[in-house]
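Student: just to be clear, the model below is a prediction. Sequence and coordinates:
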Amino acid sequence: MLAALLEKIRSRDSIVGIVGLGYVGLPLLLRFSEVGFRVIGFDIDKLKVDALNAGHSYIEHIPADRIAQVRTRGFEATTDFSRAGEADVLILCVPTPLNKYREPDLSFVIQTTDTLVPYLRKGQLLSLESTTYPGTTDEELAPRVQSCGLTIGQDVFLVYSPEREDPGNATFSTQTIPKICGGVTKHCLDVGMALYGQVIDRVVPVSSTRAAELTKLLENIHRAVNIGLVNEMKIVADKMGIDIHEVIRAAATKPFGFVPYYPGPGLGGHCIPIDPFYLTWKAREYGVNTRFIELAGEVNAAMPDYVITKVVTALNKVRKSLNGASVLVLGIAYKKNVDDMRESPAVVLMEKLQDLGAKVAYSDPHVAVFPRLRHHTYFDLSSVSLTPDTIASFDCIVLATDHDRFDYAMIRDHASIIVDTRGKYLDAADNIVKS
């Protein structure tokens, strides 16, 4: 089985099944198809499947012409998971969110695996890319694969290779971002390395799936902790009357020993706000309290409240109450220049502002209509078109996500109050409050 599968992968005759066609799965399937693999995309969302089969894209930074091109190469999407048996390779790119108690929610991974198990056969590779805690592949996937009588490392091969997608990043792509891979056995690792080596410039092997799982967590916890540090520094600097963004720019001129991180209204995205909780939850099984990680999480989680305080203070200075005030939130994607709304702190800001009685609206050139989000309030709103009159009509503007397509000079010239959470406005102005 090993030799035959390796030969099919190296000759690119193997069929690759991508399970989960979101921000991770879609770029990956494009890459496999573009280098010559036949690809089948699996998703439970019929709207996504229909869009892809029609040659359309539902992710802003992925153009429709790339979808249309891979369709001509034989790519197809389906909601029929019974077709998993056609694939020689199955790559799971499904969500691993937190539940309402801020605990790991592996339901998507487990349910997807359970759905695939009846169709697994000898000579297949199963790869999990979803971010998760160390032990998930060994403890959750391996027993399910073995339950159908297949021997891992002999009949089928199981690896963990964490996704490292960065939506909208023009510098690094699926091809150029190095790939971590860990296998349940050596033969599993050999197959995983062979597969990803066909589409990724550099594949980095590690000794186990647990090491690969912890690698992904470390990458994002590193960012979460450092962002927590700089968010705390922002509060200290503000009390001292110092612009933290000026300080960061100055510190970044040091050519060694310093990496700049930037404060904001909170953490967003599919990884950084979530991944630390996967490790802190699992660490408790070993009697370890991850105090440093949890402290950074507390600081970051408190940032929306800090911004709200700034809004209240700014309105008070002009003798207005937040209750009844009209507030326009600029940018509701979790980072600039993308349409990705996952875990966006701007949504938390909108919820808190509304709960305090504000009349909330938003403007985002990348999000035309407010979507329905897991564990968040639904706002029946569309993006407000920015004009001088529109901007002047709001009591307060909160800059939450600093998209390049905003006309910042025009906004500054016509806004009554701007609460800038991103340090976009470098010069002091009477109507700008730095947060």
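Tutor: Thanks, I have the structure now.
Student: contacts and neighbour counts: CA atoms only from here.
Tutor: Noted.
Student: neighbouring contacts of stretch 122-132?
Tutor: Residues outside stretch 122-132 that contact it (CA atoms under 8 Å, 6 or more residues apart in numbering) are 1-2, 4-5, 87-96, 109, 137, 150, 155-163, 188, 191-192, 213, 216-217, 271, 275, 278.
Student: same deal with stretch 194-210?
Tutor: Identification of contacts with stretch 194-210 by CA under 8 Å, 6+ apart yields 6, 9-10, 31-32, 35, 134-138, 159-161, 174-185, 189, 193, 212.
Student: got the end-to-end distance for it?
Tutor: Length of stretch 194-210, first residue to last, CA to CA, to the nearest Å: 20 Å.
Student: and if you look at stretch 201-209?
Tutor: 21 Å.
Student: and if you look at stretch 330-348?
Tutor: Terminal residues of stretch 330-348 lie 13 Å apart, using CA to CA.
Student: and it, how far out from the chain middle?
Tutor: Relative to its chain's centre, stretch 330-348 lies at 11 Å (CA atoms, centre = their mean, to the nearest Å).
Student: do a quick rundown of the strands in the stretch 101-250 of the chain.
Tutor: 124-128, 156-160, 179-183, 203-205 (DSSP state E, counting those that start in this stretch).
Student: could I get those strands as TSV with distance to residue 231 and mean neighbour count?
Tutor: Converted to TSV, these look like this (distance: least, CA to CA, whole Å; neighbours: other CA atoms under 10 Å):
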stretch	distance to residue 231	mean neighbour count
strand 124-128	33	25
strand 156-160	33	29
strand 179-183	30	26
strand 203-205	33	18
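Student: then this one, side by side with the first:
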Amino acid sequence: MAVDVVIIGMGYVGLPLAREAALRGLSVVGLDANPDVVAGLNAGRSHVDDLHDSDIAEMHEHGFRATSDADVIADADATVICVPTPLAEGGLPDLGPVNAAAASIAAYLHPGMLVVLESTTYPGTTDDVLRPMLEAGGLVAGEDFHLAFSPERIDPGNATYGVRNTPKVVGGHTPKCGARAVEFYERFIDTVVQTKGTREAETAKLLENTYRHINIALVNEMSRFCHDLGIDLWDVINAADSKPFGFQAFYPGPGVGGHCIPIDPNYLSYNVRARLGYPFRFVELAQEINATAPHYVVQRAQDLLNDRGMPMRGATVLLLGVTYKADIADQRESPAHPVAKHLYDHGAHVQFHDPNVETWRFQGHDLNRVADLDAALADADLTILLQNHREYDLASISRGARLLFDTRGVTEDGANVERL
């Protein structure tokens, strides 16, 4: 039976894409190598933040199913690769999952099929890595089948912009490939933007995240010298943000997290060094600044305790919010991990609370979150607000904490409150 699209990888990118396509009337099959993920989806259970079990049930009503059997690709008009590309040693993306997906597609590739890569990677991957694997069986991209790249733009926890109303960038191996990919995505996405080719689409994704990475590094560095100069950076940013043109507000914090911001710019930096022989200095400097943000937070925490006659060693430090972003459960690359490590290295007793996380795996074991937040605030020598989840009552936290270090600039000034 013909299938409109097989989406490979049922994670934070692939599953929301599958839902939107299914709800718009496409026949969709989710292909995932993890049998537990497949079993959960077929039983109506969601494993990503932005989708609930009711969303999966609605997908089933529209014919969605999940499988680990790659032979479903044989019946697909289109396949979309949404597998992870973690950072490997040396700054190169680990293309192992992409290569595995490509091998599965190559085994069932047929004339007229559209193949789209959505996994974030360095420029040239679609044409130089994916295309040769697909063409090994004799079919030629641009002639016998269509090949394109379309960067994912999923923003977990964003209630305003999702798959359907976020413009979709698409670049084809040839103009004909690009047109075929645009036609596919226009079936369930409001706006599709076509680039000249796959490399432009690949680089657009990296530019988006590099822009954010560099501007976050700028305010993270400003937060350090503003503190030393006695300047309230949060007030500075609010004042600058009153300008209706030429400025976009970015805010300092304990570090950057998730898959995109701390990782994607490195793909571009690696590619520039490997292919051109010189550094992408903005990215490398931003990486250096943002990577040291957790250490700076702990330095400030240590100073706060010292000012009150307490050493860090033996102090009880409560961390609030250990996810990389507010109002989600995702802990990938969360700055809470290096913050906790530095605190442990200084001899502190670390506790945590997060309304979205029941257990937090740290240094090889699970830490149970504190059960009574009010009691934990009263008992902790220092509380550090790392993530401003909407479930937190900031006024109550400020009143209840013996000493509060706010790394998000969201609390009011007070004798027991210090902001980054």
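Tutor: Thanks, I have it. Keep in mind that this is a model prediction, so the values were computed, not measured.
Student: just the buried residues of the contacts of stretch 122-132 of structure 1.
Tutor: Listed as buried from the contacts of stretch 122-132 of structure 1 are 2, 5, 87-96, 109, 137, 150, 155-163, 188, 191-192, 213, 216-217, 271, 275, 278; burial here means 16 or more other CA atoms under 10 Å.
Student: next one: the equivalent of residue 402 of structure 1 over in structure 2 from residue 279 of structure 2, what distance?
Tutor: Mapped onto structure 2 by TM-score structural alignment, residue 402 of structure 1 lines up with residue 388. With distances taken as CA to CA, residue 388 of structure 2 is found 35 Å from residue 279 of structure 2.
Student: those two: who's more crowded?
Tutor: For residue 388 of structure 2 versus residue 279, neighbours defined as other CA atoms under 10 Å are more numerous around residue 388 (23 against 14).
Student: now the more buried one. Nearest residue, chain neighbours left out?
Tutor: residue 326 (5.8 Å; CA to CA, 6 or more residues apart in numbering).
Student: show me the contacts for that neighbour.
Tutor: Contact analysis of residue 326 of structure 2 by CA under 8 Å, 6+ apart lists 157, 387-390.
Student: counterpart of it in structure 1?
Tutor: Aligned counterpart of residue 326 of structure 2 in structure 1: residue 336 (TM-score structural alignment).
Student: what do you get for residue 130 of structure 2?
Tutor: By TM-score structural alignment, residue 130 of structure 2 lines up with residue 141 in structure 1.
Student: cool, and residue 345 of structure 2?
Tutor: For residue 345 of structure 2, the aligned position in structure 1 is residue 355, judged by TM-score structural alignment.
Student: any idea how many residues pack against residue 55 of structure 2?
Tutor: Residue 55 of structure 2, neighbours per other CA under 10 Å, totals 16.
Student: in structure 1, what range does the strand or helix carrying it match?
Tutor: According to DSSP states H and E, residue 55 of structure 2 maps onto helix 53-61. Using TM-score structural alignment, helix 53-61 of structure 2 corresponds to residues 64-72 of structure 1.
Student: please report how far the match of residue 326 of structure 2 lies from residue 26 of structure 1.
Tutor: According to CA to CA, residue 336 of structure 1 stands 20 Å off from residue 26 of structure 1.
Student: what sits against the match of residue 130 of structure 2?
Tutor: Under the criterion of CA under 8 Å, 6+ apart, the neighbours of residue 141 of structure 1 are 110, 113.
Student: residue 101 of structure 2 and residue 107 of structure 2, how far apart?
Tutor: For residue 101 of structure 2, the distance to residue 107 of structure 2 - CA to CA - is 10 Å.
Student: actually residue 127 of structure 2, sorry about that
Tutor: From residue 127 of structure 2 over to residue 107 of structure 2 (counting by CA to CA), the distance is 18 Å.
Student: those two: who's more crowded?
Tutor: Taking other CA under 10 Å, residue 127 of structure 2 and residue 107 do not tie; residue 127 has more neighbours (19 against 15).
Student: tell me the SS of the most centrally placed residue in structure 1?
Tutor: Note on structure 1: the residue nearest the mean C-alpha position is residue 270, at 2.6 Å, using CA atoms, centre = their mean. Under DSSP: H, G, I helix; E, B strand; the rest coil, residue 270 of structure 1 falls in the coil class.
Student: before we move on, back to that, of the contacts of residue 326 of structure 2 - the most surrounded one?
Tutor: Using other CA under 10 Å as the neighbour criterion, residue 387 leads these with 25 neighbours.
Student: neighbours around the aligned residue in structure 1 for residue 111 of structure 2, how many?
Tutor: In structure 1, the residue matched to residue 111 of structure 2 (TM-score structural alignment) is residue 122. By the measure other CA under 10 Å, the count of residues near residue 122 of structure 1 is 18.
Student: please enumerate the strands of the stretch 201-350 of structure 2.
Tutor: Counting by DSSP E, counting those that start in this stretch, the strands of the stretch 201-350 of structure 2 are 316-320, 349-353.
Student: could you single out the most deeply buried of those?
Tutor: Mean neighbour count, computed with mean count of other CA atoms under 10 Å, is highest for strand 316-320 among these, reaching a mean of 24.
Student: can you tell me what sits against that strand?
Tutor: 336, 348-354, 376-377, 379-387.
Student: circling back to that earlier point, superpose on structure 1 and give me the mean offset of the helix holding residue 55 of structure 2.
Tutor: With mean CA distance after the TM-score superposition for structure 1, helix 53-61 of structure 2 departs from structure 1 by a mean of 1.0 Å once superposed.
Student: chain center to that helix: distance?
Tutor: 24 Å.
Student: so the match of residue 402 of structure 1 touches residue 322, yeah?
Tutor: No. Contact criterion CA atoms under 8 Å: residue 388 of structure 2 and residue 322 do not qualify, at 9.9 Å.
Student: and the strands of the stretch 201-350 of structure 2: which comes nearest residue 65 of structure 2?
Tutor: strand 349-353 (36.2 Å; CA to CA).
Student: and that closest one against structure 1, how far off on average?
Tutor: Strand 349-353 of structure 2 versus its aligned partner: 1.4 Å mean (mean CA distance after the TM-score superposition for structure 1).
Student: quick one: contacts of that strand?
Tutor: The contact list for strand 349-353 of structure 2 (CA under 8 Å, 6+ apart) reads 314-322, 340, 343-344, 367-370, 373.
Student: I'm done for today, thanks for sticking with me.
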